[in-house]
Structure formats: C-alpha cells, structure tokens
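take a look and give me a structure for this.
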Amino acid sequence: MELSFIFIIAVAVALFMGLNIGGNNAAASMGAAYGAKARTKYQAVLLIGVFSVLGAVLSGGEVIKTLGSGILPPGTILLEGAVVAVAASGITVFLANLLRVPISTSQAAVGAVVGIGFFYGASGINVAKLEYIISWWIITPILAWLLAYLMGKYLYTHILIWLADHHESDASIRKSLT
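From the prediction side, this is the model:
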C-alpha cells in the first residue's frame, strides 16, 4: 500500500499538534502538584500520559463530534482543510508554549475550524453552537476561580487536619496548620 503525500502530512501535523497539546496541557494539569513537590517530574509525566490517553478514549468522542460536525455542517471541511486547521491550531499552541503562556488548546482548535470554515465560504456556521462554546470560555475561568476560592475557604483546613491525622510522618502538614 502506497501512502499518499497528504496522509503523511496529516500524520506529521497531527503529531505536531499532539506534542504541543502535551506540552501545554501537562503544565496545566500537573504544574501545581509538581511545584508543590507533591509529585516528581517523572510521576507527573507518567500520570499525564496515562490519564490523557484514558480521557481521550473515554470522553473525547463528544468533543470530536462538536469539532467535526457541530460547528460546521458535516462534509464542509475536506482532508486538506482539516490538515490546515490542525496545523493552524498546532502552530498557535506551539507559539504559546514558546512564550510559556498556558492557553486552551480547545480554543485554538475551534478558532482554526471556524477559520477554515470562513476560508471555504461556509455560511453554514452553527452560530448557536459557537455562541454556546464561547459562553463556556467566559464561564469556565470564573467558575474555576469561584470553586477554588470556596474549596480553599471551606475544605482546605479540614483536608490538612485529616492528612495530619493520617500521615504522622509528614511534619510539613502539621507546620502549615500552625
């Protein structure tokens, strides 16, 4: 079987995007644990790898459907357009990684899909779906800030006390309670 040039490019672009997703999302998911010395770099990378694959397999399907046919009508984007969209989002995330700025890879992917849709002249952009997605981009950081504050205020001390009671050897926990 002879591999087509576009297939080889598609695989290379997908690998590039995956590499940049790993770099961006690894920091977001384990940066705090690594910074607090709760996990070594090896442990963090291993956990990220295992659970990223599990997450993609178990819950990634619905997001894939949204990107593939929820924003633009099915069949709007051809293989070449998909390669361009993945490359554009990959380059965006790559630049953010170089600048050490955590960004949403989902926002980059959605932006690239919409961009290629405009290139194709797609008047069929599902504006309601796009508005719904953008509303979550606004709600998500606010919700995360609120949850972190409330959890810190109402759960943090209780968790530290529980840890101190169950892990006698960790003096740093007891020290943080005083």
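
CA only for contacts and neighbour counts going forward, please
Fine.

what's in contact with the helix or strand where residue 47 lies?
Residue 47 belongs to helix 41-59 when assigned by DSSP states H and E. The set of residues external to helix 41-59 that reach it, using C-alpha atoms under 8 Å, 6 or more residues apart in numbering, is 26, 29-30, 33-34.

buried subset of those?
Neighbour-count burial (16 or more other C-alpha atoms under 10 Å) is assigned, among these, to 26, 30, 34.

returning to what we had before: so which of the contacts of helix 41-59 sit within strands?
Judged by DSSP state E, the subset of these located in strands is empty.

dump those to CSV, plus distance to residue 49.
CSV is the format used below for the contacts of helix 41-59 (distance: C-alpha to C-alpha, whole Å):
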residue, distance to residue 49
26, 9
29, 11
30, 11
33, 15
34, 15
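
relative to residue 85, which of these is nearest.
Distances from residue 85 to those, taken as C-alpha to C-alpha, are shortest for residue 26 (22.3 Å).

and stretch 139-153, what's buried?
Buried-residue list, stretch 139-153, by 16+ other C-alpha under 10 Å: empty.

from the chain's centroid, how far away is it?
18 Å (C-alpha atoms, centre = their mean, to the nearest Å).

before we compare anything, build this one as well:
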Amino acid sequence: MAALLLAVGVLVAAFVGYNIGGSSTGVAFGPAVGSRVVSKFGAAALMAVFALLGGWTIGRNVIDTMGGEIVPSSEFTLPASVAVLFFVGVALLVSNRYGVPASTSMTAVGSIAGLGAATGTLRMATMGRIVSAWVVAPVLAFWVCAVVGRYAYPYLDAFFRLDVPEDGLLVWRDTGRVSYPVGTNDDATPRQFLAAFLVVAIGCYMAFSAGASNAANAVAPLVGGGFLSASVGVLLAGAAIALGAFTIARRTLDTVGNDLTDLPLLAALIVEVVSASLITVLSVLGIPASLAVSATMCIVGLGWGRATRTVRANDALSGEGRAPMAMGSLAAERADDPRDVPRIGEEDPEELAAADLFDPAAVGRVVILWVLTPSVAAAASFALFTLAGILG
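Got it, this is the predicted structure:
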C-alpha cells in the first residue's frame, strides 16, 4: 500500500512539474520565439537545461525551506505529502482552466501552512519571513522598473535600438515537427544579432530562476518526508519541467501567449532581468516566491514610470501636474539618438498614453486570484488535516 501511495505521490509531483514547464517556458522564451530567434524546440531544450541547473544549484535552498522549515520534516508523512501535492495540482488545473496564472509557490506554501496549523507545528517565524518577502518583492519590482522607465528607458531604447527583422535573423527550414536554421538573413545587422544574443541569454537566465524557485513546488514534501533524496527530487522535477516544455508549452509559444511578448523587445528584456533577479535572490535565501507576480509588477512599474516622464517631480509634488496612468507609453516612438530624447516634463502626454499595455480589470482579477488561491489552499489543507486528526 505504501509503495502504491508513493507512486501516486511521484505521479502528482511529476504532474506539477509538467505544468510548471508548460507555463514557465512561455514566460522565459516568449520574446525569443516571437522574434524568431529560436524555434519552439530550441526554447524547450534551453528551458530543460537551465531549469534543471537552477533546481540543482540554488533550488535546493527552497526545497530545504518547504521540506522542513515551515513545518518539521516529521509532519510530511506519505499521505500528508501526497495531499499537499494534490492541492498544488488542483490549483494548476484551475488556473489552466480559467487562463489565470496561479502561483504554484504560494499555493504550495499555503498547503503546507494549512498542514502546520492543523497539527500545531507551523513555524510562524519562517512563515513571517516568507510572507514578508511576498509583500516586499512585488513592491520592489514595481519601483525598480518605475525608476528605469522614468529615467533610463527612452535613452536605452534610443541607444540600443533592440529589434530584429520582421522575417527573423535566421532562415529556418521546417521539417514538420522540428525547425532548424539553415542560414542567416542577409538584411540583419550586427546590432540585431547582439539583440538576439541578449534575448536568448536572458531567456536562459529566466529559465534558471524558474527552476530554482519552482523545483521545490513539485518535490519538497516528498523530499522533506525522506521518501526521495534532494538530488532525485530535483532530477524528477527537472524531467517533468522538460516534458512540459517540449509538449504543452508549444501551444503557449505558438500564440506567444504571455504578457512579456506584448512589450517592445527592450521592455521585455528589462522585465525579465529584474523579475528573474528578484526570484534568484529569494531562492538563494530559501524563500519560495512567484515569478509571475514579480514579472507583472515589473510590467506595470516600467510602463507607469515611462508614462510619468510628462510631469516633473516638483510639479507633481506641488499639484501643478499629474502623471498619466496609461501603460501604452512603452510603445511610444523612440528617438533616433539618445541626445534627442525629450527631457522629463517635455514629452507629449497624448503620445505616451496612446494605447493601453494591459487591461486594468484583468490585472485586478489576476491579483485577486493570486491572493485567493494560496488562501483557499491553506484553508482546504487545514480542514483536511484537522479532519484527519479527528478521525485518526
């Protein structure tokens, strides 16, 4: 019976990792695939390698936290481990069903916290540290990108001019299932090849941070309970993430269905660097956190900061001006030279507010579900393990 239950636990863990690979590949390599720098197969291969690398190195810190610091490792009996993973799997199913990216890290922590609350073993100091990071990281993501958007973005856009030819840098041959490059576009410039390198390199960095943070979501309960070693757990999570990257992620990459690819290329790279750096630092500290939450707040911050260039800080403080709130400013026409960038307070508000980057109502719905999903997971976990304690 125990062997069967362990097999179920491994299958649920693999299901969680499979869905992580499917969603994270689009976030990491959507810009690269959308600009035809790499193929979907190449994106999946890079995701598999760098997610495993992230999980194998600093991802172990997150496994240690989730597998023994939120509640003692002794609480992760085999039934409890399977139940925690079940809640994470259900959250993924719901998020996929309704097209809302639920945070697997937050859901997993909520499920473990419910277990600890029901058994009286929840370590509040650890939970306080994790929840504090959940609050601080999105705020920090917003303000870092807001500062970049207000003071640096138009100059970086004019200086680097990161773009690629509409028909791509490479000439591709499609065999039906796999595309591979057979030459380069004669119209491509060295600057555009530099842009392509940056897109791929930062996508790999994003994949590394996703693996570092998310490997624990799939296997921490099983590792914490001693049913798998940390190394075997990371390999299981890495294999499942790779499977998701090579299968269901292809549909995401077909439509380039993630928020980052709605941005200009430079903006997408800034969002990826800042959000991936935050998650990597938190993973080093052993704190599970949501890459999707940080990335979304980066998008909002970058667009808002760019839009505020129509107003000087002194005018805003004195009430003589008001910064626009529309996020379409990132798509505003770039200057041909950094020296031609208008100064703060001299830009045209109509140009910076020309289009919306995102739907505020949709963002509000996503944020509510980010809060609601781990809360529901914690409540359901608490109810289940309380009932199990009564019946046991």
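
picking up where we left off before, average offset between the helix holding residue 47 of structure 1 and structure 2?
Superposing on structure 2 and averaging over aligned pairs (mean C-alpha distance after the TM-score superposition for structure 1), helix 41-59 of structure 1 comes out at 1.7 Å.

structure 2: matching residues for that helix?
On structure 2, the counterpart of helix 41-59 of structure 1 by TM-score structural alignment is residues 40-58.

distance of the residue sitting nearest the centre point of structure 2 from residue 97 of structure 2?
For structure 2, residue 291 is the residue whose C-alpha lies nearest the centre (C-alpha atoms, centre = their mean; 2.9 Å). As judged by C-alpha to C-alpha, to the nearest Å, residue 291 of structure 2 and residue 97 of structure 2 stand 20 Å apart.

what about the helices in structure 1?
Per DSSP state H, structure 1 carries helices over the ranges 5-35, 41-59, 61-65, 79-98, 105-119, 127-154, 156-166, 171-177.

how about those helices in TSV, adding distance to residue 72 of structure 1?
Below are the helices of structure 1 laid out as TSV (distance: least, C-alpha to C-alpha, whole Å):
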stretch	distance to residue 72 of structure 1
helix 5-35	20
helix 41-59	21
helix 61-65	11
helix 79-98	12
helix 105-119	7
helix 127-154	9
helix 156-166	44
helix 171-177	51
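
looking at these, spot the one closest to residue 71 of structure 1.
Closest among those, using C-alpha to C-alpha: helix 127-154, at 6.3 Å.

chain center to the closest one: distance?
Remark: helix 127-154 of structure 1 is offset 15 Å from the chain centroid, using C-alpha atoms, centre = their mean.

angle of that helix against helix 156-166?
Angle, helix 127-154 of structure 1 to helix 156-166, by axes from the mean of the first three to the mean of the last three C-alpha atoms, to 10 degrees: 60 degrees.

if you count contacts, what does helix 127-154 of structure 1 end up packed against?
Using 3 or more C-alpha pairs under 8 Å, 6 or more residues apart in numbering; DSSP states H and E as the contact test, no helix or strand touches helix 127-154 of structure 1.

swap in 10 Å and give it another go.
Judged by 3 or more C-alpha pairs under 10 Å, 6 or more residues apart in numbering; DSSP states H and E, helix 127-154 of structure 1 is in contact with helix 105-119, helix 156-166.

hang on, residue 102 of structure 1 packs against residue 22?
No: counting by C-alpha atoms under 10 Å, residue 102 of structure 1 stays clear of residue 22, with 11.5 Å between them.
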